[in-house]
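A.B. asks: task: produce atomic coordinates for the following.
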Amino acid sequence: MERNHARASDGAVLAACRHGGHLLSWQTPDGRERLFLSPLSQPAPGVAIRGGVPVCFPQFSGFGPLPKHGFVRDRIWQCTAAGTAADGRARLTYALEADAATRALWPQAFRCELELLAAGDTLAVTLAVHNTGEAPLSFTGALHTYFAVTDLDAARVSGLEAHPYRDHAGAAAAGGGIDHSPDGAPLCFGAEVDRVYAGVRGAIRLATGAGTLQIEADGFPDAVIWNPGPEKGAALADLEAGAWRRYVCVEAAIVRTPVSVAAGALWRGTQRVRVI
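C.D. replies: Okay, the predicted model is just below:
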């Protein structure tokens, strides 16, 4: 898999690829890898990469008629920039436009642009959606970020204790999930976790066992927390035995209410991550 690399003036490093416009690696200046990427992942036409930051568009998960998580995460994007930005940050940018293959699945004219920026202990991932057609378009989606953890027993998610959520794990997935009142406590892991938190404001914090990540989003109203747990983790062919214990997905998302983009208009959403 051919990679595009970018290095910040302070030593932070990004690596991504054209398959899916996919961020594969984010290393902070101390050399620590902050994302999880499965070595068994073999990207191919119709096959997405396991780990990093898959772009889910124009549909989140299986909540609609399109392929699961849409179709852009396994298409070949154009790399439009790779290097060090004027402000010293590592910068990679990608673009994808509608073509005959996308219109066969979703008859909309669009251009997606992805900008990846990193410096110091901070990463910013921005997805822009241009409606290049003559009619409005609507979509759901996510930045499906796999954060590396030293071990799942050490992982904790805080900042969502006061938020209700919809549970999609196990039997709850049938019928569109089950709504729950706020837990009032940080989220721990072990069994499968698949939760959608709607209308999230403020920061989410993920304790990884190697520091805490503070995760914020603009433009994405919802947040998804996911780990497959032991049964589903063991069933994933592109995941090593036990590797489900080495990541937690905290996703900036649009799930409950689709975004509508007027003809000729632009939508932009960003996920920002900082080691604190």
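
A.B. asks: going by C-alpha atoms from here, please, whenever you check contacts or count neighbours.
C.D. replies: Fine.

A.B. asks: how near is the nearest residue to Glu33 once chain neighbours are set aside to Gly177?
C.D. replies: Computed as C-alpha to C-alpha, 6 or more residues apart in numbering, the closest residue to Glu33 that is not its neighbour in sequence is Gln27, at 4.5 Å. Using C-alpha to C-alpha, to the nearest Å, one obtains 36 Å as the distance from Gln27 to Gly177.

A.B. asks: ok, the two, which is more surrounded?
C.D. replies: For Gln27 versus Gly177, the count of surrounding residues by other C-alpha atoms under 10 Å is larger for Gln27: 22 against 18.

A.B. asks: how close does the more buried one get to His168?
C.D. replies: Relative to His168, and taking C-alpha to C-alpha, Gln27 is found at 31 Å.

A.B. asks: and what of Ala6?
C.D. replies: Looking at Ala6 against His168, where the rule is C-alpha to C-alpha, the gap reads 37 Å.

A.B. asks: and for Gly62?
C.D. replies: 11 Å.

A.B. asks: residues of the longest strand along the chain that come out buried?
C.D. replies: Secondary structure of the chain per DSSP state E: the longest strand is strand 247-261. When neighbours are counted by 16 or more other C-alpha atoms under 10 Å, the buried residues of strand 247-261 are found to be 247-255, 259, 261.

A.B. asks: for comparison, sequence B:
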Amino acid sequence: MGFKAANQQVYLYGGHVTSWKNDHGEELLFVSSKAIFKPPKAIRGGIPICFPQFSNHGPLEQHGFARNRFWSIDTDPPPFPTNSSTKAFVDLILKPSEEDLKIWPHSFEFRLRVTLGPGGDLMLTSSIRNTNVEGKPFTFTFAYHTYFSVSDISEVRVEGLETLDYLDNLKNKEQLTEQGLVWNPWDKKAKAMADFGDDEYKHMLCMETAAVEKAITLKPGEEWRGRQELSAVPSSYCSGQLDPQRVLQSS
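C.D. replies: Reported below is the predicted structural model:
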């Protein structure tokens, strides 16, 4: 089951945004033509929610379990900030099942608001609360694993990530300083993935908004919020404005 609103589409399976289009109807997110939209496989593309573990940096399955669980409509959402001129939004909630508690023994409430702004901006706001009743804190890592659609991977340039640190999976998670911080399976891995077209690597790349290097710890009753806001801008946009340090300082 999914929801379409203006220029976005969201599935209850995974709390997963699978489509975001600009005013010209052009798709800005990549979803594989071979994506599987049912358990136990996560949807290949869009914006998977990685929780309570990003990648394989921990004891759980790759990227945790939130991206392959069915979420519910949140009938009692918290007061997320929403502009009065917002085009559309939907509130979802995920709580652990008995099976989830066996593999990760912590009670939580994960609320997600997906918002389409007046200018077509896409915003995801996450609120994660520790609802353990026995006084037990928990620690997690998190990411919006966004798959962007591109016309030609050989013509793509990522700016603004210079001097930032990252962990390189191809070098045994060694911490490096580089411009990388993106993911593309390239030709050999693309052919080895059953839910990914052999040549689709040419038309996508992943950039994650994540809390990974410093895991988040919540005591019972505590709440963490994270937000990702995406905007489509003209190609003549001044790249200097994309400096992440400048954005962080001004927010």
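
A.B. asks: can you give me the TM-score here?
C.D. replies: The TM-score (TM-score structural alignment, normalised by the length of the second structure) is 0.84; 224 aligned residues with a C-alpha RMSD of 1.8 Å.

A.B. asks: so Ala6 and His168 of the first structure - more neighbours on which side?
C.D. replies: A count of neighbours by other C-alpha under 10 Å puts Ala6 above the other of Ala6 of the first structure and His168, at 23 against 20.

A.B. asks: isn't that one up against Ala15?
C.D. replies: Yes. With contact defined as C-alpha atoms under 8 Å, Ala6 of the first structure reaches Ala15; the gap is 6.6 Å.

A.B. asks: circling back: aligned partner of the residue nearest to Glu33 of the first structure in the second structure?
C.D. replies: In the superposition onto the second structure, Gln27 of the first structure corresponds to Lys21 when matched by TM-score structural alignment.

A.B. asks: can you check Arg274 of the first structure too?
C.D. replies: Using TM-score structural alignment, the equivalent of Arg274 of the first structure in the second structure is Ser231.

A.B. asks: how about that match: what's its closest non-neighbour residue?
C.D. replies: Nearest non-adjacent residue to Ser231 of the second structure, counting by C-alpha to C-alpha, 6+ apart: Asp121, 4.8 Å away.

A.B. asks: alignment lookup: Val247 of the second structure to the first structure.
C.D. replies: Using TM-score structural alignment as the criterion, Val247 of the second structure maps onto no position in the first structure.

A.B. asks: any idea which element Val247 of the second structure lies in?
C.D. replies: helix 244-250 (DSSP states H and E).

A.B. asks: what does Val17 of the second structure give?
C.D. replies: Using DSSP H and E, Val17 of the second structure sits within strand 16-20.

A.B. asks: compared with the first structure, how much does that strand deviate?
C.D. replies: Superposed on the first structure, strand 16-20 of the second structure shows a mean distance of 0.5 Å to its aligned residues (mean C-alpha distance after the TM-score superposition for the first structure).

A.B. asks: what packs against that strand?
C.D. replies: Other elements packing on strand 16-20 of the second structure under the criterion 3 or more C-alpha pairs under 8 Å, 6 or more residues apart in numbering; DSSP states H and E are strand 8-11.

A.B. asks: give the aligned range of the strand it packs on in the first structure.
C.D. replies: Counting by TM-score structural alignment, strand 8-11 of the second structure lines up with residues 14-17 of the first structure.

A.B. asks: list the buried residues in the one helix or strand Glu99 of the second structure maps to.
C.D. replies: Applying DSSP H and E as the criterion places Glu99 of the second structure in helix 98-103. For helix 98-103 of the second structure, burial by neighbour count (16+ other C-alpha under 10 Å) applies to no residue.

A.B. asks: how far away is the aligned partner of Glu115 of the first structure in the second structure from Ile47 of the second structure?
C.D. replies: Alignment of Glu115 of the first structure against the second structure is given by TM-score structural alignment, with Arg113 as its counterpart. Taken as C-alpha to C-alpha, the spacing of Arg113 of the second structure relative to Ile47 of the second structure amounts to 13 Å.

A.B. asks: same deal with Gly64 of the second structure?
C.D. replies: Spatial separation of Gly64 of the second structure from Ile47 of the second structure under the definition C-alpha to C-alpha is 14 Å.

A.B. asks: try Glu178 of the second structure
C.D. replies: 24 Å.

A.B. asks: next: Leu248 of the second structure.
C.D. replies: Taking C-alpha to C-alpha as the criterion, Leu248 of the second structure is separated from Ile47 of the second structure by 22 Å.

A.B. asks: just confirm Glu231 of the first structure is within a helix.
C.D. replies: Yes. For Glu231 of the first structure, which was evaluated using DSSP: H, G, I helix; E, B strand; the rest coil, the result is membership in a helix.

A.B. asks: list the residues that contact it.
C.D. replies: The contact partners of Glu231 of the first structure, by C-alpha atoms under 8 Å, 6 or more residues apart in numbering, come to none.

A.B. asks: and it, what pairs with it in the second structure?
C.D. replies: Match for Glu231 of the first structure (TM-score structural alignment): Lys188.

A.B. asks: ok, Asp74 of the first structure next?
C.D. replies: Mapped onto the second structure by TM-score structural alignment, Asp74 of the first structure lines up with Asn68.

A.B. asks: if I read this right, its match contacts Phe37, doesn't it?
C.D. replies: No. With contact defined as C-alpha under 8 Å, Asn68 of the second structure does not count as touching Phe37 (9.3 Å).

A.B. asks: do a quick rundown of the helices in the stretch 51-200 of the second structure.
C.D. replies: All helices of the stretch 51-200 of the second structure, identified by DSSP state H, counting those that start in this stretch, fall at 98-103, 186-192.

A.B. asks: the alignment partner in the second structure of Pro58 of the first structure - nearest residue in space that isn't next to it in sequence?
C.D. replies: When the structures are aligned by TM-score structural alignment, the residue of the second structure matched to Pro58 of the first structure is Pro52. In space, and not counting its chain neighbours, Pro52 of the second structure is closest to Phe140: 4.9 Å by C-alpha to C-alpha, 6+ apart.

A.B. asks: and the gap between the one you found and Ala88 of the second structure?
C.D. replies: According to C-alpha to C-alpha, Phe140 of the second structure stands 30 Å off from Ala88 of the second structure.

A.B. asks: could you check how far Asn172 of the second structure is from Phe148 of the second structure?
C.D. replies: 26 Å.

A.B. asks: please identify which of these two sits among more neighbours.
C.D. replies: Each of Asn172 of the second structure and Phe148 has its neighbours counted (other C-alpha under 10 Å); Phe148 has more, 19 against 8.

A.B. asks: isn't that one right next to Leu28, touching?
C.D. replies: Yes. Counting by C-alpha under 8 Å, Phe148 of the second structure sits close enough to Leu28 to count as a contact (6.1 Å).
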